[in-house]
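Undergrad: Sequence first, predicted coordinates after that:
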Amino acid sequence: MLQLGDEVTLYSVVFALVLLGTRSPVWTTALTASLYLFLTMFRFPQVPTSRALQVLHPVGPGNVSVVAHRCGGHDAPENTIVAIRESSKNGATAVELDLEFSADSVPILMHDETVDRTTNGSGPLSQMRLSDLGKLDAAAKHRLRDKFAGEKIPTLEQAVEECIKLQLTIYFDVKGHPDEAAAALKELYKKHPVLYNTSIVCSFEPKVIYRMRQSDPEVVTALTHRPWSLSRLGDGAPRFSSPWKHRWMTLLDVALDWAHHHVLWKLCGISAFLIQKNFVSPDYALYWARRGVEVVAWTVNTKVEKDYYQDVLQVNYITDSLVEDCEPHY
């Protein structure tokens, strides 16, 4: 639940900004009241805390969960069955599965919108049927390509069945396609009810999470966020060369960040907030804990960082490797 202090701050800020913009107490009151009614009528409640904790802490309360990013893409070809198996063998308690769709609308595992970066093929997923994808080598561009040569791009169903067999918690990372993703996941939860207690649906796009809650309000969900993502790349470099565009996107970043922390999380009724590791601190984790939301950090790829999250912050983290230090994927 949103705390009383949050309510007062949220509506006070909105009231002040609208009043400054309109100079009309009537319009200001009406618009602020409309926001209150909108959040009251259309927000989703969080799932029961006991079930969220079961998903987020599968090895027990207080124990940090280690999530293999893209199924552990440093240790094996990302988003493949062999990567899921390697992650389990190397001690992961959960894996992140990136959900995309083939041209014939089959849900598959793939991070990008094209197959170029990870396979021996080329082209957008939107133009490749499942039969086309089945001919590709998903290990072709991996550093351990010789060891894992011939690994295939799995369907979502194949990956989920492997995770269930290995008793791994699943973080479904949905890249887009709100309606298609919600429908596919709803069918998956219907076929495998164990997922309600062993998985969480995550996305950078609030629309995806809201649509998922509309489709099935019993699913545990999370928003994913990186501050300054509109104006800067993952390594911090400016995304645009134009100073004016950079400043405009920076302003939008401020608004988006405020919305995530004060409106969107409540509207979607999330149970976790996945945030880029550089922004996590004890105070930040406490901020979300007071709202009944768990912090999960990404991407934590060195032993020093892992020890800090494990022993000091006691916050779940997502990592590219379970066995050695490595550079992060943004």
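TA: Received, thanks.
Undergrad: all contacts plus neighbour counts: C-alpha atoms, from now on.
TA: OK.
Undergrad: Now the terminal residues of stretch 74-87, how far apart.
TA: One end of stretch 74-87 sits 10 Å from the other (CA to CA, to the nearest Å).
Undergrad: now what about that stretch, what contacts it?
TA: 68, 70-73, 95, 97-98, 109-111, 118, 138-139, 142, 144-145, 148, 151-154, 158-159, 162-163, 166, 320-323, 326 (CA atoms under 8 Å, 6 or more residues apart in numbering).
Undergrad: if you set the cut-off to 6 Å instead, what comes out?
TA: When contacts are defined by CA atoms under 6 Å, 6 or more residues apart in numbering, stretch 74-87 is touched by residues 70-71, 109, 139, 142, 320-321.
Undergrad: Ok, stretch 208-227 next?
TA: Contact with stretch 208-227 is made by 178, 182, 200-204, 268, 270-276, as judged by CA under 6 Å, 6+ apart.
Undergrad: Dump the contacts of stretch 74-87 to a markdown table, plus secondary structure and distance to Gln214.
TA: Output for these, formatted as a markdown table (DSSP: H, G, I helix; E, B strand; the rest coil; distance: CA to CA, whole Å):
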| residue | secondary structure | distance to Gln214 |
| --- | --- | --- |
| Arg70 | helix | 26 |
| Cys71 | helix | 28 |
| Leu109 | strand | 23 |
| Ala139 | coil | 37 |
| His142 | coil | 38 |
| Asp320 | coil | 32 |
| Ser321 | coil | 34 |
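Undergrad: If we only consider those, which is nearest to Tyr284?
TA: Lowest distance from Tyr284 to those (CA to CA) belongs to Asp320, with 23.2 Å.
Undergrad: Relative to Ala83, how far out is the closest one?
TA: From Asp320 across to Ala83, the span is 11 Å (CA to CA).
Undergrad: Tell me the spacing between Pro77 and Trp258.
TA: 36 Å.
Undergrad: Give me the more crowded residue out of those two.
TA: For Pro77 versus Trp258, neighbours defined as other CA atoms under 10 Å are more numerous around Pro77 (32 against 14).
Undergrad: That one - that's part of a strand, no?
TA: No - secondary structure of Pro77 (DSSP: H, G, I helix; E, B strand; the rest coil): coil, not part of a strand.
Undergrad: For Val66, the count of nearby residues, please.
TA: Val66: 25 neighbours (other CA under 10 Å).
Undergrad: For this protein, which segments count as strands?
TA: Taking DSSP state E as the criterion, the chain contains strands spanning 66-68, 94-101, 107-109, 169-174, 199-203, 221-225, 272-276, 294-298, 316-319.
Undergrad: So the residue nearest to Gln158 when sequence neighbours are not counted versus Gly134, what's the distance?
TA: Among residues not flanking Gln158 along the chain, Ile81 sits closest, at 7.9 Å (CA to CA, 6 or more residues apart in numbering). Taking CA to CA as the measure, Ile81 falls 13 Å from Gly134.
Undergrad: Second structure follows, compare the two:
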Amino acid sequence: MFKTPTPNRKRAINIIRHTRTNSGKPLIAHRGAGWDCPENTLEAVKLADKNGADAIEFDLEFSKDDVALIFHDDTLDRTTNGTGFIRQKYWRELQQLDASYGEFRTKYKGLQIPLLADMVDLCLYLKLKMYIDVKGTPSKAVPALTKLFQEREQLYDNAIVCSFNPIIPYKLRKADSKIIVGVTHRHKFLTRKVDGSERESNTIKSLIFPTFDSILEWSIINWIPKFVGASAILLHLDSVNKNLVEKFKTQDIEVVVWTVNELSEKNYFGNELKCPIITDTLTQ
């Protein structure tokens, strides 16, 4: 009663395993390859297309007035000339910001935070597959995405929706079982940041979160992806090994590795383990 329908395996493989050069090693531009161009912008997608990307990974977020847009961080400070939490800003305010940043500010100026619809339409036009990573809450993301897929039926064959929150792919496939979904995970997600440093926490969190992390890790490996109807699991490179890839393969679940930037790592995960890889750069 609670399990989602079995996903369309052929459709999933055509999205996840797609390469435009028949190389057998799908290259997914992380936020449009944010080392090469300002991340999560339309300009990044255009450059990633020129540099040989097979797919684009980008992040779905929402403004205060529930406009679906593309942005990664909780706050505006790192990647724009704005400050504060993006969910506390109206779309009309966000439209005024420059989404170029750091070393890119001298080369790119006046780039805007894109709308979800504009990002999707550009990827479809360029014939790029899409990994839509959901940052927003299920109550906003699920209706927005189901509406988007129903309005643009090409998305069913060209996009996969992923999230660290397994409730989102679960509810999405309950709402529309034709949508291909994935679950994203990394080791010690609750207690450590991506760079390995400890998250700030109070005494209670520091005591219970390591236990929650262990439970989450076991659940991700053993039952969550299959239960939510995931066709892929997106794992941080530190969590991936040959045995794990084979384990998920027996369940018809593809392992996609992130974020793979070193050439030696690209060769290992792409050529030896035969995994699609998500990378910040397509120029090395």
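TA: Done, it's in. Here the structure is a predicted model, which is why all the values come from computation and not from measurement.
Undergrad: Kindly provide the TM-score of these chains.
TA: The TM-score (TM-score structural alignment, normalised by the length of the second structure) is 0.95; 283 aligned residues with a CA RMSD of 1.7 Å.
Undergrad: circling back to that earlier point, any idea what the residue nearest to Gln158 of the first structure aligns with in the second structure?
TA: Using TM-score structural alignment, the equivalent of Ile81 of the first structure in the second structure is Leu42.
Undergrad: okay, the contacts of stretch 74-87 of the first structure in CSV with distance to Leu251 of the first structure and neighbour count next?
TA: Output for these, formatted as CSV (distance: CA to CA, whole Å; neighbours: other CA atoms under 10 Å):
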residue, distance to Leu251 of the first structure, neighbour count
Arg70, 31, 29
Cys71, 34, 35
Leu109, 34, 26
Ala139, 40, 24
His142, 38, 20
Asp320, 31, 28
Ser321, 35, 27
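Undergrad: Widest-spaced pair of the residues you listed?
TA: Across those, the longest distance by CA to CA is 18.4 Å; it joins Leu109 and Ser321.
Undergrad: Just give the number of residues close to Asp66 of the second structure.
TA: By the criterion of other CA under 10 Å, Asp66 of the second structure has 16 neighbours.
Undergrad: got a list of what the residue mapped onto it from the first structure touches?
TA: By TM-score structural alignment, Asp66 of the second structure lines up with Ser105 in the first structure. Counting by CA under 6 Å, 6+ apart, Ser105 of the first structure touches no other residue.
Undergrad: quick one: the helices in the stretch 51-200 of the first structure?
TA: Assigned by DSSP state H, counting those that start in this stretch, the helices in the stretch 51-200 of the first structure fall at 81-89, 130-133, 156-165, 178-191.
Undergrad: what's the longest one in contact with?
TA: In this case it means helix 178-191 of the first structure. Residues from elsewhere that reach helix 178-191 of the first structure (CA under 6 Å, 6+ apart): 195, 208, 212.
Undergrad: what about 7 Å?
TA: The contact list for helix 178-191 of the first structure, computed with CA atoms under 7 Å, 6 or more residues apart in numbering, reads 195-196, 207-208, 211-212, 215-216.
Undergrad: do the same with stretch 270-284 of the second structure
TA: Here stretch 270-284 of the second structure has contacts from 17, 25-30, 33-36, 51, 242, 255-261, 263, 269, using CA under 7 Å, 6+ apart.
Undergrad: Among these, the buried ones, what's the ChimeraX command?
TA: With 16 or more other CA atoms under 10 Å as the criterion, this ChimeraX line picks the buried residues out of these:
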select :17,25,26,27,28,29,30,33,34,35,36,255,256,257,258,259,260,261,269
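Undergrad: contacting residues around the equivalent of Phe104 of the second structure over in the first structure?
TA: In the first structure, the residue paired with Phe104 of the second structure according to TM-score structural alignment is Leu144. Contact analysis of Leu144 of the first structure by CA under 7 Å, 6+ apart lists Ala76.
Undergrad: any idea which of the contacts of stretch 208-227 of the first structure is closest to Leu39 of the first structure?
TA: Proximity to Leu39 of the first structure was ranked across those by CA to CA; first place goes to Cys268, at 9.8 Å.
Undergrad: Do I have it right that the closest one meets Phe42?
TA: No - Cys268 of the first structure lies out of contact with Phe42 (CA atoms under 7 Å); the separation is 8.9 Å.
Undergrad: Where in the first structure does stretch 222-229 of the second structure fall?
TA: Stretch 222-229 of the second structure maps onto residues 262-269 of the first structure, going by TM-score structural alignment.
Undergrad: Sorry, wrong one. I was asking about stretch 84-94 of the second structure.
TA: Aligning stretch 84-94 of the second structure against the first structure (TM-score structural alignment) gives residues 123-133.
Undergrad: ok, back up a step: and of the contacts of helix 178-191 of the first structure, the nearest to Met249 of the first structure?
TA: So of the contacts of helix 178-191 of the first structure, ranked by how close each gets to Met249 of the first structure (CA to CA), first place is Lys207, at 20.1 Å.
Undergrad: Run a quick neighbour tally on the equivalent of that closest one over in the second structure.
TA: Counting by TM-score structural alignment, Lys207 of the first structure corresponds to Ile167 in the second structure. Counted by other CA under 10 Å, the residues lying close to Ile167 of the second structure total 14.
Undergrad: Same question for Leu235 of the second structure.
TA: Neighbour number of Leu235 of the second structure under other CA under 10 Å is 20.
Undergrad: I'd like the distance between it and Thr79 of the second structure.
TA: For Leu235 of the second structure, the distance to Thr79 of the second structure - CA to CA - is 24 Å.
Undergrad: Please apply the same query to Glu103 of the second structure.
TA: Look at Glu103 of the second structure and Thr79 of the second structure: by CA to CA, they are 11 Å apart.
Undergrad: More neighbours: which of those two?
TA: Neighbour tally, Glu103 of the second structure and Thr79, criterion other CA under 10 Å: the higher count belongs to Thr79, 22 against 11.
Undergrad: which residues does the closest residue to the more buried one other than its chain neighbours contact?
TA: Among residues not flanking Thr79 of the second structure along the chain, Tyr101 sits closest, at 5.2 Å (CA to CA, 6+ apart). Tyr101 of the second structure makes contacts with 38, 79-80, as judged by CA under 7 Å, 6+ apart.
Undergrad: now, which of those sits nearest Ser197 of the second structure?
TA: Thr79 (21.3 Å).
Undergrad: what's near enough to touch that closest one?
TA: 99-101.
Undergrad: Now distance to Ser201 of the second structure too, for those, in TSV please.
TA: Shown next, in TSV, are the contacts of Thr79 of the second structure (distance: CA to CA, whole Å):
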residue	distance to Ser201 of the second structure
Ala99	31
Ser100	32
Tyr101	29
